[in-house]
Every structure is written in C-alpha cells, then in structure tokens.
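Trainee: fold the following and give me the result.
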Amino acid sequence: MVGQKLSIVTDKPQTTRHRILGICSAPEYQMILYDTPGVIEKKMHKLDSMMMKNVQSAAINADCVIVVVDACKEPQKIDVVLEEGVGDRKDKLPTLLVLNKKDLIKPGEIAKRIEWYEKFTKVDEVIPVSAKYGHGVDDVKEWILSKLPIGPAYYPKDIASEHPERFFVAEILREKIFMQYRNEVPYACQVNVVSYKSRPNAKDFIQAEIIVEKNSQRIILIGKEGKALKLLATAARLDIEDFLQKKVFLEVEVKVKENWRQHVGLLKYYGYGGQIQSL
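Mentor: Below is the predicted model:
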C-alpha cells in the first residue's frame, strides 16, 4: 500500500522484530501503518518480551487493527492473541481480518474460511486478498480509510517511512540470513550497520556486523572457506542496491555476544525499546 517494500518477508514465523512504520499518502488522505511482530504466546527470551511491548505500544494510539492470516492454513481462533496484542486498551478497536494468499486456494474454500472466521472470531470484517498480485488490497485500503478520523497529515506526503536508510539495509541483510540459513541460526542473529559512508566518486561503503550467541553459529554463518558468508553478502548487496538505487560496497563481519537476546541493555541499544532504530 505504501508503494514499496519496507518489511522483510520470509517463510519463517517471527521474522519481523521491530515496529515498522509505513506512510501511505494521497492528496485527500494519509494513513500511518505499523507492521508489528506477531503476537508471541510463549516467550523464550527477553527479546520476545520487548517485541511484545512494541506490538502493544503500536495499539495505544491506533484507530483500527488489521490481523493478517494465511488462507492456506486451517482457521484458528485469534481472539486471545488479539487481546494480548492490543494490551491495556479498554475500548474495542475496529478489527479487520485479512485472509492472504487467496490465489493459492479455490474460491469455495475461501468462502468457507470467511464463514468460519465470521462465526468464531470477534473481528468486524473479513477480506480475502492476494498481496502478491494486489488483489483485494484496495478493499483493505478503503476499510482502513473508513475508520480514520479527519485531521492534518503527520508527515510530508513524499516519504514512505521515517526509518533511516541504514535500518532498511540491516533488515535486508537479516532477511537474507533467514532465507539462506535454517533452524535456530537466523533467530540468534542481530544485524547492525556499523558504518555507512556516501562517496560521490565511488560506491557507497557499508560496514555491517552480524551478532550471534555462540561460536558454533558464527562458524555456520561463515561456512567453509567463508563461502556461505560471501554468498550471503552478495545476495544482500544486490537487494540493497535495488532499494537504494545506487551501487554499494558491502563488508560483513560476524561477531559473538553470548546470550544477547537476554541482555536488556544490548536489546535497547539494538532498538528494541520501542524507539526508531538508528544504529
């Protein structure tokens, strides 16, 4: 809806960690969208708890809530998850359930899914979409606009987010980690952009670090003779160049910080305290 990709997308759960702000503007309106981490029912680390605070803080000033579910999966009750995600708000927010990936199942099955969610959940409306092909996205936009109050624009209408470029650079690299590596390794990784230098007569220089919790994870990331890390850096660089619309030189280093997901000070430094990350 904002016209460009801002949040990373993988086939693994809990890929989103930060509260990603997107801005969708037109002459007659402006929508501020927050993409939050999914609700974590079983919290394993302090990182999980801080991610949930980001979810709840996004709901404090929200005018409506959108829950996105996979239409290919069996329906499941989401009311408890919704209540935890909304947090301490006493008033009930207008809630839309978006059934994504409708292009992958038969129309008859979509109708059954819609009927189930309308019957067994407390959402106000269910809209099937195919985000991949853009089908139904305008219906979602119209639903949101019907819930927004009249007021001034909060941001200039020519920007899509308030996050700095280096935030998205780090997110692109983290997305590639999720796509290239399996099991626990991607979840144990934190990506920081240590240095970003614009060079008028040369490629922009980006120095990034990947933080892991164990040396064994570092070994897996680097791979034999550094081949895995080189493959990762190349894939990330190509997407970063596409995002920035310029050539870059990307340098990636892997470091170990034991149990960083349990270290509150580090988590706040890495931007999990709810503020916009600017590392």
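Trainee: hey, let's count contacts and neighbours off CA atoms from now on
Mentor: Noted.
Trainee: and N215, how many neighbours does it have?
Mentor: A total of 14 residues lie near N215 under the criterion other C-alpha atoms under 10 Å.
Trainee: quick one: contacts for it?
Mentor: Residues near N215 by C-alpha atoms under 8 Å, 6 or more residues apart in numbering: V256.
Trainee: D239 now?
Mentor: With contact set as C-alpha under 8 Å, 6+ apart, D239 has these partners: I172.
Trainee: any idea how far it is from V248?
Mentor: 10 Å (C-alpha to C-alpha, to the nearest Å).
Trainee: likewise for Y117?
Mentor: In this structure, Y117 and V248 are separated by 46 Å, where distance is defined by C-alpha to C-alpha.
Trainee: do a quick rundown of the strands in the stretch 151-279 of the chain.
Mentor: 190-197, 204-212, 248-256 (DSSP state E, counting those that start in this stretch).
Trainee: select, out of those strands, the one closest to L99.
Mentor: Proximity to L99, assessed across those by C-alpha to C-alpha, is greatest for strand 190-197 (30.4 Å).
Trainee: between the closest one and strand 248-256, how big is the angle?
Mentor: Orientation check (axes from the mean of the first three to the mean of the last three C-alpha atoms, to 10 degrees): strand 190-197 against strand 248-256 gives 140 degrees.
Trainee: for strand 190-197, packing partners?
Mentor: helix 165-180, strand 204-212 (3 or more C-alpha pairs under 8 Å, 6 or more residues apart in numbering; DSSP states H and E).
Trainee: now the shortest one: buried residues?
Mentor: It refers to strand 204-212. When neighbours are counted by 16 or more other C-alpha atoms under 10 Å, the buried residues of strand 204-212 are found to be 204-206, 208-212.
Trainee: following up with a second sequence; could you model it the same way so I can compare the two?
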Amino acid sequence: MGDLFGGTAPYYAKYRADYGEAAIEHLARAFGQDSGVLDLGCGPGTVAIPLARRVREVLAVDPDEGMLAEGRRLASGVRNVRWLSGDSMKLRELPAFDHIVMGRSFHWMDRRAVLAELDDLLPPHGVVAIIGPTRDGEDLPWEPAMRRVRDEFDVNTFTATNSYQATGEHHHDVLAVSPFSSMDLAVYEHRLTYDLGAVVGLQLSYSYTAPARLGDRVAAFTEAARKELVALNPEGRWEHTAETEVLIARRPRAVDKSGQGRRLSPRSP
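Mentor: Alright, predicted model coming up:
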C-alpha cells in the first residue's frame, strides 16, 4: 500500500478518527492480555497503540515507511509495540504471533489468499479480527461536495486485484467460506466533530487524493475543497456519528462468544 498512500501519513495520523475505546476493548477481550498480536497494515498505529496497553505485544506492520515513522512518533514511551516494514505478501517473514487484526488495510489485500496463509500461521486458538466501518459504510455529511471536487480533478478510487474494490465481495462473505468461518460481530458508535481544516486534511489521507497522486495540484485541490465545503456549510463545523464494526473470526472448532456491544449477525448481500 506504500504507493497507494504516498504522502498521506501525516494527514492520516492527524485527521483520521480513531475507533473508540469500546471497540479497542472488544479486541483486547478477544485476544487476551497475554497475547502477541499482529496489526497488519497498521498505518500510524490507530489500533496498535491503544491495543498495546491491553496485550503483551503488538507487531505493527506496514509497507509505508512514512506511516511507520508517524506510528513511532505517536507511540513514544509505548514499549511493547514493534514497528516493522512488511505487507500481506510477507507474512512468513514476520515474528510469530497469536492473533491478527486488520483495519481498512484488509480491503486492499487478496483476502482469500491471506486467510488461507493465516490458517497455516495462526495457532489453533488464533483469532482473525477485522475492524472498520459497518457493512453499509459511512455516510459522511461532506461527501457529496468532496465527490464534486474529485470529479473536477479526475481522481477516482484505486482497485487492487482480488480486493474488495475489485470484487465487491464483502469481508463477511469472504470469511464465511474461509477457515475462519465462525464469526462474532458487534458495532460501536462514537460521536465525532470536524472543523473545516480537519475535513480538508482528511481528504489528503485517502488513496485517491494522496499528495503523491495529486502532485503539484495539492494546493489547487485543497483550495477547491475549501470553497465547496464553505458553500455547503458556511459555519465550517460538522458532527458525525461513526459506526465501528468489530468482526471476530475463528476456526469453527474454536468458537468463543466473548465480547460486548450491539451484537449483530453477519448479513447476506
């Protein structure tokens, strides 16, 4: 994902919302306090840093050196996170781990291939956890305005072979036919507030409007974004209720119904 997110790391670290304490606690309960957890595609440590206080060790792995540098900076004083360069194609090169968590990174991967490899690498009790927006996605209040700006600059979402973008097959459905087909799903809500600068900065954290992709058009893009946002909302303040889905997947012989939250059943398309 390094090429996809070139130049986004400082914006990602500053403007991407966290998942909320309740969602992180859910992960910690599923993993157990004495666990070594791989956070694959960790970015700047959105999950790795708060999770590290609740487990034995976190291996924070990302292909983007900028993301790892931001993670190390934000995790100053946190001793049980190891920041490592790597990706889903190099799982066997990593130190051993008991469980794995993936956030938005999972939708860029060849998910079936990754899950098959994890079946070889994880111990019998190993958990695959996916954390991110709910299946219905986020309805961000500024998105119609930002879509117009992206159209103006002719930037569209990337696709990756066998990923969610390429196939449209949801994580639930991929997991249902994987070795980790026993799923436990919960959703947590937390309220977020954004000002104009935060919404503009957020755009530069995305793959399709990454600074590396915009190149010398970054200033023009941000100015166009500001104009559209002010026209949409002159007060320059937005509130949004984020829904975070925590999906815990295990092999059928190791089902555990632990965890709290608003519990759901994985839905069919």
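Trainee: what's the TM-score here?
Mentor: TM-score for the superposed pair, counting by TM-score structural alignment, normalised by the length of structure 2: 0.33. Supporting figures: 147 aligned residues with a C-alpha RMSD of 6.1 Å.
Trainee: thinking again about what came up before, kindly reformat the strands of the stretch 151-279 of structure 1 as TSV containing distance to K147 of structure 1.
Mentor: Formatted as TSV, the entries for these read as follows, by distance: least, C-alpha to C-alpha, whole Å:
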stretch	distance to K147 of structure 1
strand 190-197	36
strand 204-212	41
strand 248-256	42
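Trainee: which stretch among the ones you listed comes nearest Y29 of structure 1?
Mentor: Set against Y29 of structure 1 and scored by C-alpha to C-alpha, the strands of the stretch 151-279 of structure 1 come closest in strand 190-197, at 34.0 Å.
Trainee: which secondary structure elements does the helix or strand hosting T244 of structure 2 contact?
Mentor: With elements delineated by DSSP states H and E, T244 of structure 2 resides in strand 237-250, which encompasses its position. Strand 237-250 of structure 2 sits against helix 21-31, strand 128-133, strand 182-195, with contacts defined as 3+ C-alpha pairs under 8 Å, 6+ apart.
Trainee: what's the lengthiest helix in structure 2 packed up against?
Mentor: Across structure 2, the longest stretch assigned as helix under DSSP state H is helix 218-232. Applying 3+ C-alpha pairs under 8 Å, 6+ apart, we find helix 218-232 of structure 2 packed against helix 143-152, helix 196-203.
Trainee: report the buried residues of the helix or strand just after the first one.
Mentor: Sequence-wise, the next helix or strand downstream of helix 143-152 of structure 2 (DSSP H and E) is helix 164-167. Buried residues in helix 164-167 of structure 2, counting neighbours by 16+ other C-alpha under 10 Å, are found at 164-165.
Trainee: re the thing from before, distance to L115 of structure 2 added to the helices and strands packed on strand 237-250 of structure 2, as CSV?
Mentor: Formatted as CSV, those follow (distance: least, C-alpha to C-alpha, whole Å):
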stretch, distance to L115 of structure 2
helix 21-31, 18
strand 128-133, 9
strand 182-195, 13
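Trainee: R82 of structure 2: which of those is closest?
Mentor: Using C-alpha to C-alpha and comparing those, the one that lies nearest R82 of structure 2 is helix 21-31, at 17.5 Å.
Trainee: quick one, that closest one and strand 182-195 angle?
Mentor: Taking the same axes, to 10 degrees, one finds helix 21-31 of structure 2 and strand 182-195 inclined to each other by 160 degrees.
Trainee: give the buried residues for helix 21-31 of structure 2.
Mentor: Under the neighbour-count criterion of 16+ other C-alpha under 10 Å, helix 21-31 of structure 2 has 22-28, 30-31 buried.
Trainee: ranges for the helices of structure 1?
Mentor: Listed in chain order, the helices of structure 1 (DSSP H) span 46-60, 79-86, 107-120, 137-147, 165-180, 215-222, 227-244, 264-269.
Trainee: in the shortest one, what's buried?
Mentor: Read that as helix 264-269 of structure 1. Neighbour-count burial for helix 264-269 of structure 1 flags L267 (criterion: 16+ other C-alpha under 10 Å).
Trainee: the second one too?
Mentor: Taking 16+ other C-alpha under 10 Å as the neighbour-count basis, helix 79-86 of structure 1 is seen to contain the buried residues 82, 85-86.
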